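*Asks:* need a structure here:
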Amino acid sequence: MHVLPGVPKVNRVSTSSVPRPPESAAPSGPLRRPALPRIARRGTPEGALPALALFVSVRLAGILVVLVTNALRGHPLLRALAHSWDSRWYLHIAAHGYGHKIWITPQGAVQSDWAFFPLYPGLIRALTTVLPLTPGQSALLIAWAAAGVAAYGVYAVGHHLYGRGVATALVALWAALPHSVELTIAYTESLFAALAIWSLYCVLRGRWLWAGALAALAGLSRPSGFAIAVAVSLAAGYEALRRRGRVPVSLWAGAVLAPLGWLGYVLWVGSRMGDVLGGYFTVQSAWDSRFDFGVGSARFLKALLLHGGGVVYPASLVIVAAGVLLFALLCLERAPLVLVVFAGVLILLVVGGSGSFSSKPRFLLPAFPLLIPMARALARSWRNRPAHAMVVYGALTVVSLLFGAYVTAVARSPL
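*Replies:* Model prediction:
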């Protein structure tokens, strides 16, 4: 190496090509730690603000379209948001607790409030206790706040795996799903999504204790909490096998914590019903909600082909079919195991479960990993053909706003 006159020779670290000044040239005083990347200093991904602003804009537009639709139809403006279908059950539980409301169907089935998980009504009651809000207002505030937290989680997962462009596209697509209006009504989807998505993020970052705790809370929010419990526990088991058992205690603790919320409520309802293991599933059967390995879905498809079904039911079938296709593409993407398992279990519960088909699209709302292949394609399109990407996304958003207003304020199909 040639050395210029008057310039001292410097040593080089063997693992890097960056020169290090000699010790004699070190500055006096305490040593300064090297600056960390912004993502490491903050512990959260950078560049999320534009994506979150887009999410909020789309969902506010969705609420506005619902309000306008209600006004044109002469309906109360906010009633469709705070008092639709299952919302009434959650509000009643928040006000009076469990065991005080039943509904007898025309077929004679006795539907009880034990079918609804406790976290959402518990939060509603807590908020009405500390703030001068009605239960309906509290329910909407929780749902809207949770939707924002969930959107940030979607961005965090996308940024961690693919970078800012794909993460932004992932949030944008999640905001504009045809059934995403249900993120902004008094339902549990946004709360469950927020807890489950951040649990997935913690798994990807190796924060197993947090992952298990968030999965346990998600399991207290709705029946599909089973999906995140399975995803976290299987991911922990796979990681233990990969490391040949040499894993921190936090990994095992997270795996044990993950199913406790869902399992605890199921067993508690069973004990109240006099059948610890089967009582909860008896309650769900009265709501025609059980896993029948796709028999109910096949019957629905046959009836739809023979008799038709307006707008909502064919659209629901298309959404569910698209979810199955996107799951296949997600597997081809070789996405992380925890994301594939989470989305796969939700798909399995939707396709293999009975119940009203019009409700099935919202069960897939938390399954944002299904959107990863589309998000990567949209990000590439934005880089190469931004005008084309804007037209496609704009069309998807318009369809989402109109469909959301229709199912919320016009259609009488169960949400």
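
*Asks:* make it CA atoms for all contacts and neighbour counts henceforth
*Replies:* Fine.

*Asks:* what are the ranges of the strands in the stretch 51-200 of the chain?
*Replies:* With DSSP state E, counting those that start in this stretch as the criterion, the stretch 51-200 of the chain has strands at 102-104, 110-112.

*Asks:* same for the last one, what does it pack against?
*Replies:* Right, strand 110-112. strand 102-104, helix 279-286 (3 or more C-alpha pairs under 8 Å, 6 or more residues apart in numbering; DSSP states H and E).

*Asks:* Just give the number of residues close to R88.
*Replies:* 15 (other C-alpha atoms under 10 Å).

*Asks:* any idea how far S250 is from it?
*Replies:* Applying C-alpha to C-alpha, to the nearest Å, the value for R88 to S250 is 39 Å.

*Asks:* who's in contact with the closest residue in space to G158 that isn't next to it in sequence?
*Replies:* Nearest residue to G158, sequence neighbours excluded (C-alpha to C-alpha, 6 or more residues apart in numbering): A167, at 4.1 Å. With contacts taken as C-alpha atoms under 8 Å, 6 or more residues apart in numbering, A167 has the following neighbours: 51, 154-159, 375.

*Asks:* I'd like to know which of the helices and strands packed on strand 110-112 lies nearest to R20.
*Replies:* Closest of the helices and strands packed on strand 110-112 to R20 is helix 279-286, at 65.9 Å (criterion: C-alpha to C-alpha).

*Asks:* Tell me which of the strands of the stretch 51-200 of the chain is the most buried.
*Replies:* Comparing these by mean neighbour count (mean count of other C-alpha atoms under 10 Å), strand 110-112 comes out on top with a mean of 17.

*Asks:* From the rest of the structure, what touches that one?
*Replies:* So strand 110-112 is contacted by 99, 101-105, 283, 286-287 (C-alpha under 8 Å, 6+ apart).

*Asks:* now stretch 255-262: how far from the chain's centre is it?
*Replies:* 18 Å (C-alpha atoms, centre = their mean, to the nearest Å).

*Asks:* measure that stretch end to end?
*Replies:* End-to-end span of stretch 255-262 (C-alpha to C-alpha): 13 Å.

*Asks:* Need the residues that contact it.
*Replies:* 208-209, 211-220, 222-223, 225-226, 228-230, 232-233, 236-237.

*Asks:* Any of the residues you listed buried? List them.
*Replies:* 208-209, 211-220, 222-223, 225-226, 228-230, 232-233, 236-237 (16 or more other C-alpha atoms under 10 Å).

*Asks:* Which ones among those lie within helices?
*Replies:* 208-209, 211-219, 225-226, 228-230, 232-233, 236-237 (DSSP state H).

*Asks:* The nearest residue to V345 once chain neighbours are set aside: neighbouring residues, count only.
*Replies:* Excluding the flanking residues, the one nearest V345 by C-alpha to C-alpha, 6+ apart is A227, at 5.4 Å. A227: 25 surrounding residues under other C-alpha under 10 Å.

*Asks:* let's see this one next to it:
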Amino acid sequence: MTDLDTRAAERWGALRRAAPALLGYTAVRALGLLVLALWSAARGRSAYTLLTARWDSLWYTGVAELGYGYEVRLPDGDVHSNLAFFPLLPWLERLGAAVGPLSYADAGFVVSLLASLAAAWGIFAVAEHVYDRRVGLCAVLLWAVLPVGVVQSMAYSESLFTALAAWSLYAVLTGRWVTAGALAALAGLTRPVGLAVTAAVWAAAVVAFARDRSRAGAEGAHGPPYAPGEGARRVLGMLLAPLGAAGYVLWVGHRTGDGPLGYLDVQAGWRNGFDGGAAFARFVAEKFTSFPAALAGAALVVGVALLVRLYVAGVRQRQPLALLVYTGIVVLLALCASSYFGSKPRLLLPAFPLLLPLARALARARTSRAAAVVCGVAVAAAVYGAFWLNGSGPP
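*Replies:* Prediction:
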């Protein structure tokens, strides 16, 4: 058997192991889309429009169709520029429209559907590698039934980013450093939080180098501490990882004439920035000044406490460093940004390692009980997603 045959057999085996998780994920998302279609029809609205031609979806398709340079000046002086949106999703939308009969919005929807499946497979691969196949299945199903899981089926960049991040992390965990760096670079072309993937690659590589040096010192000069070329591949992966995000940010700075940090000025026009969570803390505190807004404030406090507890559980369960670094930065940027507060739940969608402690607990339950829990939460998430998109929706 040739190396090519061996790799093909390995990939086919990996797909077979992931098949139940992917089928379960597809079923959950199909339920969500069905409920959304019925709910929207009852309100005289188009579910497809909600998924492909509202909020950020319009900005992405605008970039795909017209390129960069469009901006909206608001009466309060804010400037909303499409330079705030990273280019990989619009590039794929343009490619999809160029090679087939799809519109840019159609192509964005197809990209999100395919990327969500790739993300589910990547989550399964990471969880299976760290724990086992059953935990991988549970992790995928939990990601599918998140209350804002409907975003995974929208022409947004969350699914695409999560897919690239998950597979980059899996490549790190399995020692495929060049692949990890290349995927991290693509993630950096998708969303600003791509730096979390880069940081995970760098942290894991630095620790691997330190571990190799320690082994070399312990074993002496006899025998290489790692396979020939391993160090070079790690360095190449580290060099590749930041290229996507750095390249786009520097290009924006050059285009606007504001220098290397010009992208921050673009984000400021959207009132986005990093303030250490001060604005979010004020937002939560203001909820407690009236009733029933205080109930929403209490729910937010409980939600943040749950995020912290899940992260601490990951630390205690000794999740790999790459996962902890990645998750920590995703959560930190989501909670400590001064952006629109209603968007924070969807900004947390890529932080899938937070679900691993819950997936482990669910995996230990009886199959019948675990299935009942997942089905019940899936129905609730489908109803909430339909209600949400037909209401305020994700900004």
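
*Asks:* export the helices and strands packed on strand 110-112 of structure 1 to CSV and tack on distance to I185 of structure 1?
*Replies:* Output for these, formatted as CSV (distance: least, C-alpha to C-alpha, whole Å):
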stretch, distance to I185 of structure 1
strand 102-104, 22
helix 279-286, 23
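
*Asks:* Please identify the most buried of those.
*Replies:* Highest mean neighbour count among these (mean count of other C-alpha under 10 Å): helix 279-286, a mean of 20.

*Asks:* How far off centre is the helix or strand following it?
*Replies:* The helix or strand immediately downstream of helix 279-286 of structure 1 is helix 295-307, counting by DSSP states H and E. Relative to its parent chain, helix 295-307 of structure 1 has a centroid offset of 28 Å by C-alpha atoms, centre = their mean.

*Asks:* in the very next helix or strand once past helix 295-307 of structure 1, what's buried?
*Replies:* The helix or strand immediately downstream of helix 295-307 of structure 1 is helix 312-332, counting by DSSP H and E. By 16+ other C-alpha under 10 Å, the buried positions in helix 312-332 of structure 1 come out as 312-317, 319-320, 323-324, 326-327, 329-331.

*Asks:* And for stretch 245-265 of structure 1?
*Replies:* For stretch 245-265 of structure 1, by 16+ other C-alpha under 10 Å, it's 250-263, 265.

*Asks:* what does stretch 139-149 of structure 2 give?
*Replies:* Neighbour-count burial for stretch 139-149 of structure 2 [16+ other C-alpha under 10 Å]: 139-149.

*Asks:* Where is the longest helix in structure 1?
*Replies:* Structure 1, longest helix under DSSP H: helix 135-162.

*Asks:* how about that helix, which residues of structure 2 does it hit?
*Replies:* Helix 135-162 of structure 1 corresponds to residues 104-131 of structure 2 when matched by TM-score structural alignment.

*Asks:* Translate F352 of structure 2 into the numbering of structure 1.
*Replies:* Match for F352 of structure 2 (TM-score structural alignment): F368.

*Asks:* Identify the residue spatially nearest to that match, adjacent ones excluded.
*Replies:* Nearest non-adjacent residue to F368 of structure 1, counting by C-alpha to C-alpha, 6+ apart: W174, 6.7 Å away.

*Asks:* okay but that neighbour is in contact with L371, surely?
*Replies:* Yes. In this structure W174 of structure 1 lies within contact range of L371 using C-alpha atoms under 8 Å: 7.5 Å.

*Asks:* Could you check how far the residue nearest to G158 of structure 1 is from L378 of structure 1?
*Replies:* For A167 of structure 1, the distance to L378 of structure 1 - C-alpha to C-alpha - is 11 Å.

*Asks:* try L91 of structure 1
*Replies:* 39 Å.

*Asks:* picking that back up, what's the match for the residue nearest to V345 of structure 1 in structure 2?
*Replies:* Using TM-score structural alignment, the partner of A227 of structure 1 in structure 2 is A196.

*Asks:* pretty sure that match contacts Y326?
*Replies:* Yes. Applying C-alpha under 8 Å, one finds A196 of structure 2 in contact with Y326, separated by 4.9 Å.

*Asks:* Now list whatever residues contact both of these two.
*Replies:* Joint contacts of A196 of structure 2 and Y326 (C-alpha under 8 Å, 6+ apart) do not exist.

*Asks:* quick one: A41 of structure 2 and L50 touch, right?
*Replies:* No. Here A41 of structure 2 does not reach L50: they are 11.7 Å apart, not a contact under C-alpha under 8 Å.

*Asks:* quick one, which of those two is more surrounded?
*Replies:* L50 (20 against 12).

*Asks:* contacting residues for the most centrally placed residue in structure 2?
*Replies:* Nearest to the mean C-alpha position of structure 2, by C-alpha atoms, centre = their mean, lies P350 at 2.6 Å. Applying C-alpha under 8 Å, 6+ apart, we find P350 of structure 2 in contact with 158-159, 161-162, 165, 330.

*Asks:* Of all pairs in these, which one spans the longest distance?
*Replies:* Largest separation among these by C-alpha to C-alpha: S159 and V330, giving 14.4 Å.

*Asks:* circling back: gap between the residue nearest to G158 of structure 1 and G219 of structure 1?
*Replies:* For A167 of structure 1, the distance to G219 of structure 1 equals 26 Å [C-alpha to C-alpha].

*Asks:* how much space between the residue nearest to G158 of structure 1 and D113 of structure 1?
*Replies:* Going from A167 of structure 1 to D113 of structure 1 by C-alpha to C-alpha gives 38 Å.

*Asks:* next one: A213 of structure 1
*Replies:* 26 Å.

*Asks:* quick check, nearest of the buried residues of helix 312-332 of structure 1 to L396 of structure 1?
*Replies:* For these, the nearest to L396 of structure 1 is I319 (13.1 Å; C-alpha to C-alpha).

*Asks:* I'd say that closest one and F363 touch.
*Replies:* No. Applying C-alpha under 8 Å as the test, I319 of structure 1 and F363 come out as separate, 11.0 Å apart.

*Asks:* shared neighbours of the two, anything?
*Replies:* Between them, I319 of structure 1 and F363 share no contacting residue, judged by C-alpha under 8 Å, 6+ apart.

*Asks:* I'd like to know how many residues surround the corresponding residue of structure 1 for L95 of structure 2.
*Replies:* When structure 1 is aligned by TM-score structural alignment, L95 of structure 2 is paired with A126. Counted with other C-alpha under 10 Å, residues neighbouring A126 of structure 1 total 14.

*Asks:* Would you mind giving the residues in structure 2 matched to stretch 47-60 of structure 1?
*Replies:* The aligned range for stretch 47-60 of structure 1 is 17-30, by TM-score structural alignment.
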